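Participant: Give the three-dimensional model of this entry:
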Amino acid sequence: MAIQKILLAVGPNDKDRVDELAETVTDIAGPTGAEVIVAHVFTEDEYENVVDRLEFTSVAEANPDEVADRHTTVRELEKVFDGADIDVSIRGSVGNHGEQIVDLAEETDADLVVVGGRKRSPTGKAVFGSVAQEVMLNAPCPVTFVRGGE
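Facilitator: As a prediction, this is how the structure comes out:
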């Protein structure tokens, strides 16, 4: 199956993994010409804080896609993909991270989901982070887990 759409899910802890995430997705999307959808999922509290910090008029006036598009991590990734001549779009969502990523994968007809995570202790390696694990178990397509270089 050819990969035509990649959903790259990023969150508040991915700013330290931007290079690894960008490299992984570029390696996959570049040769195949796949479209990349960068999705930032916010919890309700994260969303309210970001909307306030970005000086939107109010939470009600803010659009999750627009809020995501103005997020630093998303902008860095967008710049990398634009530079690599990869079609990129931005999606934002508010709610439980894992559930929203799975929902976005379904809504966008993603052929692959890419999520990041951190290095774990030997016992922690048996279980990925709860978000990554939830996505891996419930996504409608294959999932690639990218561990950051920290």
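Participant: all contacts plus neighbour counts: C-alpha atoms, from now on.
Facilitator: Noted.
Participant: Now for Val74: which residues touch it?
Facilitator: 10, 38, 40, 68, 90 (CA atoms under 8 Å, 6 or more residues apart in numbering).
Participant: mind redoing it with 10 Å?
Facilitator: Listed by CA atoms under 10 Å, 6 or more residues apart in numbering, the contact set of Val74 reads 8-11, 14-15, 18, 38-40, 67-68, 90-91.
Participant: ok, now Gly98?
Facilitator: Taking CA under 10 Å, 6+ apart, one finds 9, 41, 104, 130-139 in contact with Gly98.
Participant: Filter these down to the buried ones and hand me the ChimeraX line.
Facilitator: To isolate the buried members of these in ChimeraX, using 16 or more other CA atoms under 10 Å:
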select :9,41,104,131,132,133,134,135,136,139
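Participant: Which members of the contacts of Gly98 are positioned in helices?
Facilitator: 104, 130-138 (DSSP state H).
Participant: the helices in the protein, which residues?
Facilitator: Counting by DSSP H, the helices of the chain are 18-32, 44-53, 64-69, 72-83, 97-107, 130-138.
Participant: Which neighbouring elements make contact with the second one?
Facilitator: So the one you mean is helix 44-53. With contacts taken as 3 or more CA pairs under 10 Å, 6 or more residues apart in numbering; DSSP states H and E, helix 44-53 sits against strand 35-42, helix 64-69, strand 88-94.
Participant: Proceed likewise with the subsequent sequence, for comparison:
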Amino acid sequence: MTLQNILVAVGPKDSERADELAEAVLEVAQPAAATVHLTHVFTPGEFEEATDRLNFESSTTADPDAVAQRHETIRALIGALEDAGIEYAVHGRVGDHAEKIVELAGELDADRVVVGGRKRSPSGKAVFGSIAQDVMLESPCPVTFVKGA
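Facilitator: Alright, predicted model coming up:
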């Protein structure tokens, strides 16, 4: 299987594991010369908060791609990809996290999705759900899970 498009889904707590995400992505993207699609999905509330924090004029006119590009983890990953000479694109979406990640993977004809996550108790998963788990179950392609602390 040739890898041409790798989607990396970045969440609000992934800044703690940016190095691990970069390492996992570079491990598969470099040998394949794949394009990496850095993605951040915001809930409507998160998007409004981010546009306020980042001094965009309005959350109704702000471009989700531009807001995502200013995310701390996305910027760290861009640096790693540029240092390695890997082509990339940044995508921002607003909506349900897992749903939008899976939807974008299909739109991009992604060959791999990379998601971060952390260990959770069974009751924690039942109460709070798991974006990574939903992506793994619904993704149109293989998913690489990068475990955090």
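Participant: Same list (the contacts of Gly98 of structure 1) but as TSV, adding distance to Glu78 of structure 1.
Facilitator: Output for those, formatted as TSV (distance: CA to CA, whole Å):
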residue	distance to Glu78 of structure 1
Ala9	13
Val41	16
Leu104	18
Ser130	26
Val131	23
Ala132	22
Gln133	26
Glu134	25
Val135	23
Met136	24
Leu137	27
Asn138	26
Ala139	23
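Participant: quick one: which of the contacts of Gly98 of structure 1 is nearest to Asn63 of structure 1?
Facilitator: Checking the contacts of Gly98 of structure 1 against Asn63 of structure 1 by CA to CA gives Val41 as the nearest, at 12.4 Å.
Participant: How many neighbouring residues does the nearest residue to that closest one once chain neighbours are set aside have?
Facilitator: Sequence neighbours aside, Ser93 is the residue nearest to Val41 of structure 1 in space, at 4.8 Å (criterion: CA to CA, 6 or more residues apart in numbering). Other residues near Ser93 of structure 1 number 22, with proximity taken as other CA atoms under 10 Å.
Participant: One more: the one 3 residues further on?
Facilitator: For Asn96 of structure 1, the tally of surrounding residues (other CA under 10 Å) stands at 13.
Participant: show me what contacts it?
Facilitator: Neighbour list for Asn96 of structure 1: 41-44, 131 [criterion: CA under 10 Å, 6+ apart].
Participant: that older thread, now, among the ones in helices among the contacts of Gly98 of structure 1, which is nearest to Thr144 of structure 1?
Facilitator: Using CA to CA, these come closest to Thr144 of structure 1 at Met136, 8.4 Å.
Participant: residues in contact with that closest one?
Facilitator: Contact criterion CA under 10 Å, 6+ apart gives 98, 102, 113-115, 128, 130, 142-145 as the residues in contact with Met136 of structure 1.
Participant: Got a quick PyMOL command for the buried subset of those residues?
Facilitator: Entered in PyMOL, the line below selects the buried ones among those, by 16+ other CA under 10 Å:
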select buried, resi 98+102+113+114+115+128+143+144+145
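Participant: from the contacts of Met136 of structure 1, which ones fall inside strands?
Facilitator: Counting by DSSP state E, the contacts of Met136 of structure 1 place 113-115, 143-145 in strands.
Participant: do you know how far the nearest residue to Asp109 of structure 2 once chain neighbours are set aside is from Ala110 of structure 2?
Facilitator: Nearest non-adjacent residue to Asp109 of structure 2, counting by CA to CA, 6+ apart: Asn5, 7.1 Å away. Using CA to CA, to the nearest Å, we find Asn5 of structure 2 at a distance of 5 Å from Ala110 of structure 2.
Participant: Name the residues contacting each of those two.
Facilitator: Counting by CA under 10 Å, 6+ apart, the shared contacts of Asn5 of structure 2 and Ala110 are 35-37.
Participant: If you rank the residues you listed by neighbours, which is first?
Facilitator: Val36 (26 neighbours).
Participant: hang on, isn't that one packed against Ala110?
Facilitator: Yes. At 9.4 Å, Val36 of structure 2 and Ala110 qualify as touching, with contact defined as CA atoms under 10 Å.
Participant: Spell out which residues are contacts of both of the two.
Facilitator: 4-8.
Participant: Rebuild these as TSV, extending it with distance to Pro122 of structure 2 and neighbour count.
Facilitator: Below are the shared contacts of Val36 and Ala110 of structure 2 laid out as TSV (distance: CA to CA, whole Å; neighbours: other CA atoms under 10 Å):
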residue	distance to Pro122 of structure 2	neighbour count
Gln4	35	16
Asn5	33	22
Ile6	29	25
Leu7	27	28
Val8	25	29
